[in-house]
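1. here is my input; please provide its structure:
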Amino acid sequence: MYKVIGLTGGIASGKSTASDYIRSLGFEVLDADVYARKVTEKDSAGYHKIIEAFGTDILDENKEIDRRKLGEIIFNDPEERKKLNGISHPEIRRMMNADQEAFLKHNHVFLDIPLLFENGLDKNCDITITVYVTKENQMERLMERNNLTEKEAASRVNSQMSLDEKKNLSDYVFDNNNDKKELFDQIDEFVEMLKKQQL
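-> Next up, the predicted model:
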């Protein structure tokens, strides 16, 4: 029996690095962010609903949704974030579920979902994994990666469930406080157990 494995983390925790590596090992990784982008694609149903909810100020000169402008609104206001999630999440879930069913016939499927626990999607998974870093490392990496001030980084980090909390809710943890090699070794070990059906 193939398993559905939920992979989560926080902003700048290295979840995408883990996903890319898992993908390179031959597994399907369904990335919620990719589906989220499809929901905001110009002229999609989601696109029109988002403009209706947030106004045309969030559009760039090509009439595309400017994710940075939208991000500024939702990262600083929980109510606005809830409004966006109410539009996008059902649509994301519908697309992901369809792909999951198709791929599960042939292999284990990983779901890369930032809000895995927040949205109760862990209940649809056989196994859950958090890519974990300390809050200090998370802040440092985010400031460096996105060229943010400490205040901007803090507002993004604090808008999410803490990684300590996610770690406690997970079946497995990939510790990403050190280098990539150490992260990849942990993934290799997990995949080996998966292949031997020891999970």
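
2. contacts and neighbour counts: CA atoms only from here.
-> Noted.

3. excluding chain neighbours, what is closest to the residue most central in space within the chain?
-> By CA atoms, centre = their mean, the chain has its centre lying nearest to Pro114, at 2.8 Å. Once flanking residues are discounted, Pro114 sits nearest to Thr8: 5.1 Å by CA to CA, 6 or more residues apart in numbering.

4. hang on, isn't the one you found packed against Glu118?
-> No. Between Thr8 and Glu118 there is no contact under CA atoms under 8 Å: 10.6 Å.

5. determine the three-state secondary structure at the residue nearest to the centre of the chain.
-> Using DSSP: H, G, I helix; E, B strand; the rest coil, the structure places Pro114 in coil.

6. need the three-state assignment for the residue of the chain most remote from its centre.
-> No residue in the chain sits farther from the centre than Glu61, which is 27.8 Å out by CA atoms, centre = their mean. Three-state assignment for Glu61 (three-state DSSP): coil.

7. if I look at it, how far off is Ile73?
-> Remark: distance between Glu61 and Ile73 (CA to CA, to the nearest Å) = 19 Å.

8. before we move on, what about Ser19?
-> If you go by CA to CA, the gap between Ser19 and Ile73 works out to 28 Å.

9. of these two, which one has the most company?
-> Comparing Ser19 with Ile73 by other CA atoms under 10 Å, the one with more neighbours is Ser19, at 23 against 16.

10. not counting sequence-adjacent ones, nearest residue to that one?
-> Using CA to CA, 6+ apart, the nearest residue to Ser19 is Val29, at 6.6 Å.

11. next, the structure of the following sequence, for comparison with the previous one:
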Amino acid sequence: MSGFIIGITGGVAAGKSAVTSRFQALDVTVADADLAARDAVAPGSDGLAEVVAAFGTGVLAADGRLDRAAMRARVFADSAARARLEAIVHPRVRRQLMAECEAAPGPYAIAAIPLLAEGGGREAYPWLDRILVVDVLPETQRRRLTARDGIDVALAERMIAAQADRRERLAIADDVIVNDGPVEALDAHVAALDRRYRALAATHHA
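-> Model (predicted):
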């Protein structure tokens, strides 16, 4: 049972997955909010039923699953729709992440939460002991997004603008990794934080 939990967040294309994969390589359990969000609206779930009740059957693909591409396009164009969707999904995600982290082996566990700042920060996640922000410049986000997703600059800009800005994320950070260099540079950053978190967890448990 992990009694010490770290939240990891960062803007879209900041490199959160590259960071969490390195923690996992050090035998740290990572509970992923994106996976929890998929579970929240899985076929047959009450979450999906609530989404359909709010948005209509047009949000479903032919196989009965949530049409994620259509839903994403809709909520990025309509802030009220995004708020409705988040009100359905976020509480379910929080419950699942907390349960996974508390059940994890090892001295500490990680909850990877892309929308931590947008979803209420520390008030919404009072069970987080520390928050690690993976930080990059908006120009870097745009470049990575257009290359990674094959989208145009306008959509990349809308995706970035739909999230909290850097100042809001950094305001809730206890620790920061600036991910503007080669991906190999993350190894040393993560190793140092792992040592720190293990020491903090030992003190916390004591």
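
12. can you give me the TM-score here?
-> Put the two chains on top of each other and the TM-score (TM-score structural alignment, normalised by the length of the first structure) is 0.93; 198 aligned residues with a CA RMSD of 1.8 Å.

13. quick one: residues contacting the residue nearest to Ser19 of the first structure.
-> Ser19, Ile22, Arg23, Val109, Phe110, Leu111, Asp112 (CA atoms under 8 Å, 6 or more residues apart in numbering).

14. among these, which lie within helices?
-> Judged by DSSP state H, the contacts of Val29 of the first structure include Ser19, Ile22, Arg23 as members of helices.

15. distance to Asp99 of the first structure for the residues you listed - can I get that in JSON lines?
-> Shown next, in JSON lines, are these (distance: CA to CA, whole Å):
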{"residue": "Ser19", "distance to Asp99 of the first structure": "17"}
{"residue": "Ile22", "distance to Asp99 of the first structure": "17"}
{"residue": "Arg23", "distance to Asp99 of the first structure": "15"}
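
16. of those, closest to Thr128 of the first structure?
-> For these, the residue nearest Thr128 of the first structure by CA to CA is Ser19; the value is 13.5 Å.

17. I'd say that closest one and Asp112 touch.
-> Yes. Under the criterion of CA under 8 Å, Ser19 of the first structure makes contact with Asp112 at 7.0 Å.

18. and Val176 of the second structure, helix, strand or coil?
-> Under three-state DSSP, Val176 of the second structure comes out as strand.

19. burial measure for it, as a count.
-> 18.

20. what residue of the first structure takes the place of it?
-> Mapped onto the first structure by TM-score structural alignment, Val176 of the second structure lines up with Val173.

21. and if you look at Leu137 of the second structure?
-> Under TM-score structural alignment, Leu137 of the second structure pairs with Thr134 in the first structure.

22. please name the nearest non-neighbouring residue to that match.
-> Nearest to Thr134 of the first structure is Asn177, by CA to CA, 6+ apart, at 7.0 Å.

23. so that neighbour, which state does it fall into?
-> coil.

24. in contact with it, which residues?
-> Tyr132, Val133, Thr134, Asn137.

25. rebuild those residues as JSON lines, extending it with distance to Asp43 of the first structure, secondary structure and neighbour count.
-> Listed next are those as JSON lines, based on distance: CA to CA, whole Å; DSSP: H, G, I helix; E, B strand; the rest coil; neighbours: other CA atoms under 10 Å:
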{"residue": "Tyr132", "distance to Asp43 of the first structure": "37", "secondary structure": "strand", "neighbour count": "25"}
{"residue": "Val133", "distance to Asp43 of the first structure": "38", "secondary structure": "coil", "neighbour count": "22"}
{"residue": "Thr134", "distance to Asp43 of the first structure": "40", "secondary structure": "coil", "neighbour count": "15"}
{"residue": "Asn137", "distance to Asp43 of the first structure": "39", "secondary structure": "helix", "neighbour count": "16"}
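
26. gap between the match of Val176 of the second structure and Gly71 of the first structure?
-> Relative to Gly71 of the first structure, and taking CA to CA, Val173 of the first structure is found at 28 Å.
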